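Undergrad: after the sequence you'll find the predicted model.
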Amino acid sequence: MRLLLLAELALGLALGLGAAAAGGGSEPDAVTCGSVVKLLNVRHNVRLHSHDVRYGSGSGQQSVTGVSAVDDSNSYWRIRGKTSTVCGRGTPVKCGQSIRLTHINTGRNLHSHHFTSPLSGNQEVSAFGEDGEGDYLDDWTVVCSGPYWARDSEVRFKHSSTDVFLSVTGEQYGRPIHGQKEVHGMSYSNQNNYWKVMEGIFMKPSELLRMDPYHSEL
């Protein structure tokens, strides 16, 4: 299944589907379910990232970090409906909606729980599950203004079960992931919580017909 996701990503980029948000005086495009994107922490200028390296403490689950590299393939995440639901490809994500973010290269979901993060002592954020299936602790609420999550807007992600915000505060790892920054959950909102969509494939309703014969919704 992950091979299909990677093939779709390569196909989409080859077809030019990773276009930037609409410019000019037009209304910004909404971020949609099924899209595969990179997310930039605005304050610290790092992209949400994961890889098959586990935490040496806490839960021992797959680590989630922030990286400054723009072209790292381990920074792609698929936007999906919350646990046990399906959000159809091309469906705009509403402000206040709960979603999952599935890491493309490992098939694990962005996750949080009551473990302490290794560097800052905040709440641990990990990647959890297999082939896109985990549990209710994979759900995050999109906090934004307006009716929909707009591609050019800065948004926050609030963990639906523990109410922490997905954050970066600058703590940096040593080996084996030297230079990567800690991603964690914070109990309050501040400038460390804001994220913006960057590179990716943005699904539109018209693309549903072309893509769906080849794979099923995750």
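TA: Cool, the structure landed. Numbers count the residues shown, from 1 in each chain.

Undergrad: only C-alpha atoms from now on, for both contacts and neighbour counts.
TA: OK.

Undergrad: output the longest helix belonging to the chain.
TA: Counting by DSSP state H, the longest helix found in the chain is helix 2-14.

Undergrad: tell me what it is packed against?
TA: strand 195-201 (3 or more Cα pairs under 8 Å, 6 or more residues apart in numbering; DSSP states H and E).

Undergrad: in the strand it packs on, which residues are buried?
TA: 195-201 (16 or more other Cα atoms under 10 Å).

Undergrad: biggest separation within those, which pair?
TA: Distances among the buried residues of strand 195-201 were taken as Cα to Cα; the most separated pair is 195 and 201, at 17.2 Å.

Undergrad: count the neighbours of residue 178 for me.
TA: A count of neighbours around residue 178, defined by other Cα atoms under 10 Å, yields 9.

Undergrad: with adjacent residues omitted, what lies nearest to it?
TA: residue 172 (7.5 Å; Cα to Cα, 6 or more residues apart in numbering).

Undergrad: neighbours of the one you found, just the number please.
TA: 17.

Undergrad: wait, doesn't it sit right on residue 180?
TA: Yes - using Cα atoms under 8 Å, residue 172 is in contact with residue 180, at 5.7 Å.

Undergrad: who's in contact with residue 198?
TA: Contacts were defined as Cα atoms under 8 Å, 6 or more residues apart in numbering; by that measure residue 198 touches 20, 37-40.

Undergrad: and it, how far is that from residue 41?
TA: Look at residue 198 and residue 41: by Cα to Cα, to the nearest Å, they are 10 Å apart.

Undergrad: and residue 164, by the same measure?
TA: 16 Å.

Undergrad: who's more crowded, those two?
TA: When residue 164 and residue 41 are compared on other Cα under 10 Å, the one with more neighbours turns out to be residue 41, at 27 against 23.

Undergrad: what about the strands in the protein?
TA: Taking DSSP state E as the criterion, the chain contains strands spanning 36-41, 46-54, 62-67, 77-81, 98-103, 109-116, 123-128, 140-143, 156-159, 165-172, 181-186, 195-201.

Undergrad: how about those strands in a markdown table, adding distance to residue 88?
TA: A markdown table is the format used below for the strands of the chain (distance: least, Cα to Cα, whole Å):
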| stretch | distance to residue 88 |
| --- | --- |
| strand 36-41 | 14 |
| strand 46-54 | 24 |
| strand 62-67 | 26 |
| strand 77-81 | 8 |
| strand 98-103 | 12 |
| strand 109-116 | 18 |
| strand 123-128 | 22 |
| strand 140-143 | 17 |
| strand 156-159 | 20 |
| strand 165-172 | 25 |
| strand 181-186 | 28 |
| strand 195-201 | 15 |
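
Undergrad: comparison target below:
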Amino acid sequence: VRLHSHDVRYGSGSGQQSVTGVSAADDGNSYWRVRGRTAAVCQRGTPVRCGQAIRLTHLGTGRNLHSHRFTSPLSGNQEVSAFGEAGEGDYLDDWTVVCSGTYWVRDDEVRFQHTSTDVFLSVTGEQYGRPIHGQKEVHGMATSSQNNYWKVMEGIFMQPSEAFQMEQYHAEL
């Protein structure tokens, strides 16, 4: 399942832009940009550390992956939405990368834990009707489980910066 969004708002809860899960690999509404959190810049080419707080910005709408204490419409878990304008939102857009090892590696599964409410970004089996028929509800779950593992499938991947590669080389001496 791919993390997906589009300019369709929830009809309840926050009324913000909905975030769903889809199976299709060819949908441009499933592309997200990894950015630094509220006050931190994430330089292109710098690997993301396990435990680092990040933002995921939806490429199509410029809104950030967001959560807050609204109830999700189908499962009754915590609502996950897309919020802000042109990548600017608030502290509720920050997610911690939970992975094993030192860095988030392209082919490894990771979890995203909301920095303010501690829920894990999750998808289970609940599916929406119209206007987003068949798309799965993405929500925040209080416990870690198989429902909150994510893996990068498509995208543009940056080579680690030369400075990082040198740091890695020297760290192994």
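TA: Here it is on my side, so go on. Not measured: the values here are computed from a predicted model.

Undergrad: care to give me the TM-score?
TA: Once the chains are laid over each other, their TM-score by TM-score structural alignment, normalised by the length of the second structure reads 0.92; 162 aligned residues with a Cα RMSD of 1.0 Å.

Undergrad: what's near enough to touch the residue nearest to residue 178 of the first structure?
TA: Neighbours of residue 172 of the first structure in contact, by Cα under 8 Å, 6+ apart: 119, 178-182.

Undergrad: same question for residue 13 of the first structure.
TA: Per Cα under 8 Å, 6+ apart, neighbours of residue 13 of the first structure: 200-201.

Undergrad: how near is it to residue 84 of the first structure?
TA: From residue 13 of the first structure to residue 84 of the first structure the distance is 29 Å (Cα to Cα).

Undergrad: can you check residue 71 of the first structure too?
TA: 32 Å.

Undergrad: excluding chain neighbours, what is closest to residue 62 of the first structure?
TA: Using Cα to Cα, 6+ apart, the nearest residue to residue 62 of the first structure is residue 54, at 4.2 Å.

Undergrad: can you tell me what that neighbour aligns to in the second structure?
TA: For residue 54 of the first structure, the aligned position in the second structure is residue 9, judged by TM-score structural alignment.

Undergrad: cool, and residue 154 of the first structure?
TA: Alignment note: residue 154 of the first structure maps to residue 109 in the second structure; criterion TM-score structural alignment.

Undergrad: residues touching the residue most central in space within the second structure, list them.
TA: Geometric centre of the second structure, nearest residue: residue 56, 5.0 Å, by Cα atoms, centre = their mean. Shown in contact with residue 56 of the second structure (Cα under 8 Å, 6+ apart): 32-35, 64-65, 93.

Undergrad: cutoff 10 Å now
TA: Contact analysis of residue 56 of the second structure by Cα atoms under 10 Å, 6 or more residues apart in numbering lists 31-37, 62-66, 82, 87, 93-95.

Undergrad: and if you look at residue 128 of the first structure?
TA: Here residue 128 of the first structure is in contact with 61-63, 102-103, 106-112, 134-135, 137-138 (Cα under 10 Å, 6+ apart).

Undergrad: what is the nearest of those to residue 207 of the first structure?
TA: residue 102 (20.0 Å).

Undergrad: how much space between that closest one and residue 209 of the first structure?
TA: Taken as Cα to Cα, the span from residue 102 of the first structure to residue 209 of the first structure is 22 Å.

Undergrad: and those two? Which one has more around it.
TA: Just comparing residue 102 of the first structure and residue 209: by other Cα under 10 Å the higher neighbour count belongs to residue 102, 27 against 10.

Undergrad: ok, for the aligned partner of the more buried one in the second structure, nearest residue in space, not its chain neighbours?
TA: Superposed on the second structure with TM-score structural alignment, residue 102 of the first structure falls opposite residue 57. In space, and not counting its chain neighbours, residue 57 of the second structure is closest to residue 64: 4.3 Å by Cα to Cα, 6+ apart.

Undergrad: I'd say that neighbour and residue 58 touch.
TA: Yes - using Cα atoms under 10 Å as the test, residue 64 of the second structure is close enough to residue 58 to be in contact (6.1 Å).

Undergrad: so for the two, which residue has more residues nearby?
TA: residue 64 (29 against 26).

Undergrad: so what's the more buried one up against?
TA: Contacts were defined as Cα under 10 Å, 6+ apart; by that measure residue 64 of the second structure touches 17, 32-35, 55-58, 81-90, 92-94.

Undergrad: so what's in contact with residue 64 and residue 58 of the second structure at the same time?
TA: 32-34, 82-83, 86-87.

Undergrad: between the residues you listed, which is nearest residue 22 of the second structure?
TA: For these, the nearest to residue 22 of the second structure is residue 32 (13.9 Å; Cα to Cα).

Undergrad: okay, now the closest one: neighbour count?
TA: Around residue 32 of the second structure there are 22 residues (other Cα under 10 Å).

Undergrad: thought it was touching residue 59?
TA: Yes - using Cα under 10 Å, residue 32 of the second structure is in contact with residue 59, at 5.4 Å.

Undergrad: quick one: common contacting residues for those two?
TA: Counting by Cα under 10 Å, 6+ apart, the residues touching both residue 32 of the second structure and residue 59 are residue 5.

Undergrad: residue 77 of the second structure -> the first structure?
TA: In the first structure, residue 77 of the second structure lands on residue 122 (TM-score structural alignment).

Undergrad: tell me how far the residue nearest to residue 57 of the second structure lies from residue 161 of the second structure.
TA: Distance of residue 64 of the second structure to residue 161 of the second structure, given as Cα to Cα: 25 Å.
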